[in-house]
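Student: Sequence and predicted structure are below.
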Amino acid sequence: MPIPFIRPLGLALALVAGLARAETWPAADWQSGPAPSGAAVQAFERYAFPQRDDAERKGVRSDAVVVIRDGELIYEHYAGPTGAQTPHLTWSVSKSLLASVLGVAYGEQRFKLDEPVARYYPGFAGHPNVHLEDLLHWASGLAWQEDYEYAPLKSSVVAMLYTRGRGDMAAFAADHPLDAMPGKRFRYSSGDTNVLSAALRGMVGDAAYADYPWNALFEPLGIRSAVWETDAAGTYVGSSYSYLTARDLARVGLLMQRDGRWGERQLLPTDWVAFNRKPFADYQPDPAKPGEAVPGGHWWLNAQLAGAAKPWPDAPEDAFAALGHWGQALYVLPSQKLVIVRYADDRDGSYRHNDFLKLALAAFAPEMPQ
């Protein structure tokens, strides 16, 4: 019997389709895998879910943990007011969600990273040399102050979210002067993110903007719980105000764990995911802040940079995360095929990413071949 000739492109597509069929993907809900048990799981729970202090709000106060291994739900635990159907405030995890929405727009060729922000958001015309990739690296050069509780009277972010900037958050951020060359200094800024959110409107147009996060990201992933607040100008508060159930947020983690692919569809271009996971070239770790993750393209990385240790020494170097205020986290560990969502209400700094990840890996990582 003659062997049929398969053109290279057809062969590649067939291989991708075969891979997608061999993998486990969530449908309306996650497929459950074997639930781990034993001493390692108990040790993890003692750290993640100790006796909860709701009076003083001290210590580790996890609201939810969901663990996905190789596309299957293997562990979930809820506490406090949070349950499986609760859309939880993600705080700054929203920034990485916005990066994923922008990734879809990038794949649709709606913008390029080296374009000036003002091309898509005219309110940024006063800063013509700031480019989109600068905002994605939190390197706009704006004179921005991100402190919350520790310096509320001087805080740019408090003013933006709660007082004089809340009506039009992107315009408030754009009104800040530069105090550094764009693209050269990392300074974490919720203002940078909300300018990106306003620029997204210019990329997709007014008519498409309101539904774009759903059409671009949430609906293709089967996410049904998403809520995303806007400011009075109608701009999504990309820095802070998205809400999802833990199970739904895990879908974004699986998308990133599999390099932007969802089933047979390459939802995020692979070069976009590579950009998200590449350290900002001019980032300098602060020796006074060990454990601080390395900024990538609006995601946080466990990268080991010259002269510094990995931020989370007991986690693989390919681990990366979306992180938010008061302990919100979406951890992605590609080499372990793990996605871990943690929602929390941590208030006193007791929680440590490395401690959590070390125990989670002991409890949930697959046994690797020797």
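Tutor: In hand now; what should we look at?
Student: Please make it C-alpha for all contacts and neighbour counts, starting now.
Tutor: Will do.
Student: just the strands in the stretch 51-200 of the chain please.
Tutor: Under the criterion DSSP state E, counting those that start in this stretch, strands of the stretch 51-200 of the chain are mapped to 62-69, 72-78, 88-89.
Student: and the angle from the second one to strand 62-69?
Tutor: Meaning strand 72-78. Counting by axes from the mean of the first three to the mean of the last three Cα atoms, to 10 degrees, strand 72-78 lies at 170 degrees to strand 62-69.
Student: Counting by contacts, list what strand 72-78 packs against.
Tutor: Applying 3 or more Cα pairs under 8 Å, 6 or more residues apart in numbering; DSSP states H and E, we find strand 72-78 packed against strand 62-69.
Student: How many neighbouring residues does the closest residue to Pro34 other than its chain neighbours have?
Tutor: Using Cα to Cα, 6 or more residues apart in numbering and skipping residues adjacent in sequence, the residue nearest Pro34 is Ile74, 6.0 Å away. Per other Cα atoms under 10 Å, the neighbour tally for Ile74 reads 18.
Student: Okay, one more to line up with it:
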Amino acid sequence: MKTTPFCLLLALFICFGCASEDEITAPDTINDSIYFPPLNSNEWQTIPISDLNWNENEVQPLLNFLEEKNTKSFIVLHNGKIVLEAYMNGHDETKLWYWASAGKTLTTAISGIAQEEGIININNKVSDYLGEGWTSAPLEKENLITCKNLLSMNSGLDDSLGDNVSKENLQYKADAGTRWAYHNVYKKMQDVVADASGETWNSYFETKLKNKIGMNGAWVALNEFNVYWSNTRSMARFGLMVYAKGKWETTQIVPERFLTEAVNTSQNINKSYGYLWWLNGKESYYLPSSQLEFNGNLIPNAPNDMYAALGKNDQKIYVVPSKKLVIVRMGDSASDVNFARSDFDNELWGKINALIN
């Protein structure tokens, strides 16, 4: 196991105020002091835990817990600077790992960029871009499905037929907007952007996002999925850009207004879901492969204003504006195979709270 050395820096105060349940926004002054690592360098400033008045005695218990739970890498950023960085279980800072469904939020970001450029409108029906007949649903039902429905997981298409997104496998279940179901059909947004831009998904992604924030990695087609792989710091770079309200230094990468929509409730069924982002602090939530509504917070131990990119086998990006935190976890499943939220989230936040409070 390896952790980064800590360097001295002026202490920063942590804002403990919680955003309202209706809307999650970062503090207005967030970009005034945020640190961004250089684009073409491995340099990344650090800040010692002692400067933040965190409980240093809880560092090792947290790292022990992570290692026991099959973690490969873990990073904590405070206002952009690295507080804690650890690699374990045979992993290191140069190795790539898959984002799984945490990478859905990359599609969200690109959709916002494409809309800002005027080549798509998420309120338009998907068939405006892919043509009629992209599903097997009756035409009048297919034409109800907007790009926003794909980003919000309420397309109404049948999620019980598996992850294949060919026309034959995309069948009508309910009218768009009336049923929330976690479904791989979101991937059609990548086709929408490619069609509208006249570029491949990969090239548009690289020029509009990846290169602008200094990420490494690549999309890899795996069976029915298009999965992003990168090193851990690249995942942290993306989380940092989102935390900074879509900016990288002085450049607006993802429109702030769109990003604010993305990290707030996007439909009236699963209150804990935005545009492919999971939201904490809401009154109820749904989980993948279920039509049951659960009462309470998605992750009770986490701050109410936290939003998260969650992927299979516990790939995580947590963003907490009120505490100026971005936290990344990559690795194998902490316990049982899961597709998004797991019991590990709440256990991990119990350990994080012991450190930061």
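Tutor: Okay, I see it. Keep in mind the model is a prediction, meaning the values are calculated, not measured.
Student: TM-score them against each other, please.
Tutor: Here the TM-score for the pair of chains, by TM-score structural alignment, normalised by the length of structure 2, is 0.78; 302 aligned residues with a Cα RMSD of 2.4 Å.
Student: quick revisit: quick one: map the residue nearest to Pro34 of structure 1 onto structure 2.
Tutor: In structure 2, Ile74 of structure 1 lines up with Val83, judged by TM-score structural alignment.
Student: do the same with Ala308 of structure 1
Tutor: Going residue by residue (TM-score structural alignment), Ala308 of structure 1 aligns to Asn295.
Student: quick one: the residue nearest to that match when sequence neighbours are not counted from Tyr273 of structure 2, how far?
Tutor: Leaving aside its sequence neighbours, Asn295 of structure 2 sits nearest to Ser284 (Cα to Cα, 6+ apart; 4.3 Å). Ser284 of structure 2 is 10 Å from Tyr273 of structure 2, where distance means Cα to Cα, to the nearest Å.
Student: Which one of the two is surrounded by more residues?
Tutor: Each of Ser284 of structure 2 and Tyr273 has its neighbours counted (other Cα under 10 Å); Tyr273 has more, 29 against 16.
Student: Doesn't Arg342 of structure 1 belong to a helix?
Tutor: No. Applying DSSP: H, G, I helix; E, B strand; the rest coil, one finds Arg342 of structure 1 to be strand, outside a helix.
Student: Next, count neighbours for the nearest residue to it once chain neighbours are set aside.
Tutor: Among residues not flanking Arg342 of structure 1 along the chain, Val65 sits closest, at 4.6 Å (Cα to Cα, 6+ apart). Val65 of structure 1 has 23 neighbours, counted by other Cα under 10 Å.
Student: again, but for Pro316 of structure 1
Tutor: 18.
Student: mind listing what it touches?
Tutor: Counting by Cα atoms under 8 Å, 6 or more residues apart in numbering, Pro316 of structure 1 touches 302, 333, 335.
Student: What about those residues, which are in strands?
Tutor: Leu333 (DSSP state E).
Student: Nearest to Lys358 of structure 1 among the contacts of Pro316 of structure 1?
Tutor: The closest of these to Lys358 of structure 1 turns out to be Leu333 (Cα to Cα; 12.1 Å).
Student: That closest one touches Leu301, doesn't it?
Tutor: No. Under the criterion of Cα atoms under 8 Å, Leu333 of structure 1 makes no contact with Leu301, lying 10.5 Å away.
Student: The stretch 251-357 of structure 2: strands as residue ranges?
Tutor: 251-252, 278-279, 284-285, 294-295, 307-311, 315-320, 325-331.
Student: quick one: the longest one aligns where in structure 1?
Tutor: When structure 1 is aligned by TM-score structural alignment, the counterpart of strand 325-331 of structure 2 is residues 338-344.
Student: Asn123 of structure 2: how many residues sit nearby?
Tutor: 11.
Student: What is the aligned counterpart of it in structure 1?
Tutor: So Asn123 of structure 2 corresponds to Asp114, using TM-score structural alignment.
Student: Could you do Ile113 of structure 2 as well?
Tutor: Using TM-score structural alignment, Ile113 of structure 2 pairs with Val104 in structure 1.
Student: where do the helices sit along structure 1?
Tutor: Using DSSP state H, the helices of structure 1 run over residues 8-22, 39-48, 93-107, 132-136, 156-162, 169-174, 190-204, 206-209, 212-213, 219-221, 246-257, 270-276, 353-364.
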